[in-house]
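J.: any chance you could fold what I've pasted below:
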Amino acid sequence: MKAELWHSHAREEPYPQPGIHTLEELRAMSPAARMRVLRAQRLWMTSLQFDWPQQHRLHQMLTECVEDNEVLGHGAKEIFAVDAEYGVGKSTLVRQWAIRLYREAVGEAIDSPQIPVWEPRPGVHAHHVPLVWVNLASAANIKEFNTAILEYLGYPVSGTIRSMNLRVADALDRHRIRLLIIDDAHLLNTRPMQGHDVLDHIKHINTELGERDGTMILVGAQLDGHPILEDPQIGARLRYVPIGPMGIDTATERSQWQHFLYGIEQRILPYLPRAQPGLLAGQHAPRIWRRTQGYVGDVAELVRRAARAAAEDDRWTITVDHLENADLKERAKRHAMAEQRHKEQVAQAMAKNAKKSAAKQAAR
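T.: Got it, this is the predicted structure:
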């Protein structure tokens, strides 16, 4: 990614919300008109991002970390690490927050398609790039790490590692970079041959960034036990926040799950004129969790596909078969099958124990 692309992403407006029609209006439409309406609804629903409890908590913690680092003494600052297994939506959560922070940082300049410009010194003009987002490649070493930053800023990427280090440090000042987000941080090359040098480089960049009161954020999968977290110097400055899918084991979790589904209802059900309030948060809450295991992205996809099927078959409310027949990603399928097998094993074990107890009672 380059800074121009990030700036254009930050300028994007939400996908336009389509109009809401009554059941009579929908059924009176010609096939072509109805197809256009359903397409607009599908695209809008696909663009939606739904709020969930961990999102608010994470965004607040990220903001507090950045604000704290701005007023702490100069030098190496606190590093924030967001960890989750694949499919939870960690990058999306951090990206939502980062887009908002970027828009606030550039102010009215967000209205222009061009990256804002400032004067680092009188008569010298440079792009104002308050945020750098780095997508790491597999087994990224120091040079590849530096290359990702320099390419984002449009700098040359040739030369020795030392010259690239100096270029990165100069860019921090020249472009007023205050936030460096490293996505897929688990892909850093931390194997024995280069791992120590790579971790030292991360610490060096964090110090350089900290001298400008900036913040480094690591986003990765299954970082618990990773060399990044086990490095004592990094660990001393690290705020580690694991996130996961939504659960339903406790009363609090079930309440949060229903509240989350209710929020989806508020957006989706107006486009299903035969749907009743509580359809998702009440009637179908357990089934939706079973099919998605609380993965927010999978929930959004499941509800979107079910709503589309409900419109296409003219029932205009989400039913059991809409939810059961919706085709989801392989992760959701595998986890749902594993969950079903686990339930069956538990039921078999309970039946076996009950049979043994009955046999003992009969023997007495």
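
J.: from here on, just use CA atoms for contacts and neighbour counts.
T.: Will do.

J.: surely Gly294 and Met246 touch.
T.: Yes. In this structure, Gly294 is within contact of Met246 by Cα atoms under 8 Å, at 4.4 Å.

J.: any idea how far whichever strand or helix holds His335 is from the chain center?
T.: Assigned by DSSP states H and E, His335 falls within helix 330-363. Centroid separation for helix 330-363 versus its chain: 35 Å, with Cα atoms, centre = their mean, to the nearest Å.

J.: please give the structure of this sequence too, so both can be compared:
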Amino acid sequence: MDARLWHQQATTPARALPTPVTVEAFDDMSQDSQDTYWEHLTSAMAGLVLPSVLAQDAAAQLTRLVHRNQLRPPGAKAIGSVSAPFAVGKSTFVKDWAQAAYRDLLGPALSDPRPTWNPEPGVTADWIPQVYITLRAASKIRDVLASLLLTMGYPSEGLVRVTTTRVVHAFRQHGVRLLLIDDSHFLDVSNKDSRDMLDFLKYLNTELGELGGTMILIGADLHESPIYLDPQINSRLERLTLTPYPLTGEEDMRTWSRFLKDAEGVLLPYFDCAPAGVFSRQHAGHIWRRTQGYVGDTALLLTQALLAAFDDGSDTITTAHLDDVALSARAAAGEAELRKAPIAPSRRRSLKVTVT
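T.: Below you'll find the predicted structure:
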């Protein structure tokens, strides 16, 4: 991603939810006021990110990693990795975390559309403390280098040894301290090129570490990648695995209920006639069956069910409201699988009496 676009995304706030209006107060508003409030509410909820205890714990782990690397001596540092199944929301999570850190780091410079700094006396350069790239299928070393250079505004043509030197110079010139490589499962680590690619990643980590920086690899199911099998990389790797909310034991149930209760704190002020616990107690199991604990699907389900209940004049949110929300194909397939009732084994053998 181009550094200017990254800066723009980090500095453009998502549309905030309106000040809550009780259902009774809404009914007393003029039609124009109702229409304005409804448009604001529906559009803001479409982009709503619900608070997640699992995401908060993961964000704290990444923050600790970056902070420790800043305190360590120059040289190769610990490498972060964020792995997750498809559709868990790993890219959204990493971008939210990194851009929050970006805003904190820039401080007053955040208002500048093109922040600058002085890498050395008498030299002014664009300040690009974070670089985020997304890889394409079967990316080779030259593809990674090209993405890095284009992100920082440099020409990407040239021999690999030339563009590698250019990247390292750009890291120093622009104050890069965090390198995020998304879709790292697309790195070409085939038998022929795997050693070169793995050595290249180690080289990038060392050069970034000389600046006190951190490299984080993001990808789908990275535990199956040769990246995790390289002894040198593995010795420096701090793995973070994101998962949907599981529901296999009492502790999982408590964590899921807490997530839904936190969601109620955000959503129910906009539908105050619904009883407390409508999500976290009354419909917790049903919501999990529909979404299998995937946060993105759950956010869509809760917001759209609430809006539907509000719109049709209901005074609570029912299973019918939840069932009417169309979710992803993944969620639909998962729900269908869960709804397949297991066939009970025959009791004939246990009841059969041997005749003597």
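
J.: distance check, Arg57 of the first structure against Glu265 of the first structure.
T.: 22 Å (Cα to Cα, to the nearest Å).

J.: ignore what I typed, I meant His284 of the first structure.
T.: 11 Å.

J.: before we move on, what about Leu26 of the first structure?
T.: 20 Å.

J.: is it true that Gly159 of the first structure lies in a strand?
T.: No. Using DSSP: H, G, I helix; E, B strand; the rest coil, the assignment for Gly159 of the first structure is coil, not a strand.

J.: what about it, neighbour count?
T.: 9 (other Cα atoms under 10 Å).

J.: go on, Ala309 of the first structure?
T.: 21.

J.: now it: which helix or strand?
T.: helix 296-312.

J.: tell me what angle that helix forms with helix 330-363.
T.: 100 degrees (axes from the mean of the first three to the mean of the last three Cα atoms, to 10 degrees).

J.: same for helix 296-312 of the first structure, what does it pack against?
T.: helix 31-47, helix 285-292, helix 320-325 (3 or more Cα pairs under 8 Å, 6 or more residues apart in numbering; DSSP states H and E).

J.: so Tyr82 of the second structure is in which element?
T.: In this structure residue 82 of the second structure is Val, not Tyr. Element membership of Val82 of the second structure, judged by DSSP H and E, is strand 79-84.

J.: just checking, what packs against the next helix or strand after that strand?
T.: Using DSSP H and E, the helix or strand that follows strand 79-84 of the second structure in sequence is helix 90-106. On a contact count with 3+ Cα pairs under 8 Å, 6+ apart, helix 90-106 of the second structure meets helix 3-11, strand 79-84, strand 214-220.

J.: got CSV for these, with mean neighbour count and distance to Ile133 of the second structure too?
T.: CSV is the format used below for these (neighbours: other Cα atoms under 10 Å; distance: least, Cα to Cα, whole Å):
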stretch, mean neighbour count, distance to Ile133 of the second structure
helix 3-11, 17, 10
strand 79-84, 23, 14
strand 214-220, 24, 10
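
J.: tell me which of those sits nearest to Leu106 of the second structure.
T.: Across these, Leu106 of the second structure has its closest neighbour in helix 3-11 (10.2 Å, Cα to Cα).

J.: give me the mean distance between the closest one and the first structure.
T.: Taking mean Cα distance after the TM-score superposition for the first structure, the mean distance separating helix 3-11 of the second structure from the aligned residues in the first structure is 0.8 Å.

J.: against the first structure, what's the mean shift for the helix or strand just after that helix, could you check?
T.: Tracing the chain C-terminally past helix 3-11 of the second structure and defining elements by DSSP H and E, one meets helix 23-28 next. Compared with the first structure after fitting, helix 23-28 of the second structure deviates on average by 3.4 Å (mean Cα distance after the TM-score superposition for the first structure).

J.: for helix 23-28 of the second structure, buried residues please.
T.: For helix 23-28 of the second structure, the neighbour count (16 or more other Cα atoms under 10 Å) marks Val23 as buried.

J.: likewise for stretch 139-148 of the second structure?
T.: 139-148.

J.: from those residues, which is closest to Arg172 of the second structure?
T.: Leu148 (13.2 Å).

J.: contacting residues around the closest one?
T.: Under the criterion of Cα atoms under 8 Å, 6 or more residues apart in numbering, the neighbours of Leu148 of the second structure are 131, 133, 167.

J.: what's the answer for Gln8 of the second structure, then?
T.: Pro113 are the contacts of Gln8 of the second structure under Cα under 8 Å, 6+ apart.

J.: also Met45 of the first structure?
T.: So Met45 of the first structure contacts 268, 304 (Cα under 8 Å, 6+ apart).

J.: now with 10 Å?
T.: Neighbour list for Met45 of the first structure: 15, 17-18, 39, 267-268, 300-301, 303-305, 307-308 [criterion: Cα atoms under 10 Å, 6 or more residues apart in numbering].

J.: likewise Leu247 of the second structure?
T.: Leu247 of the second structure neighbours (Cα under 10 Å, 6+ apart): 253-256, 285, 288-289, 292-293.
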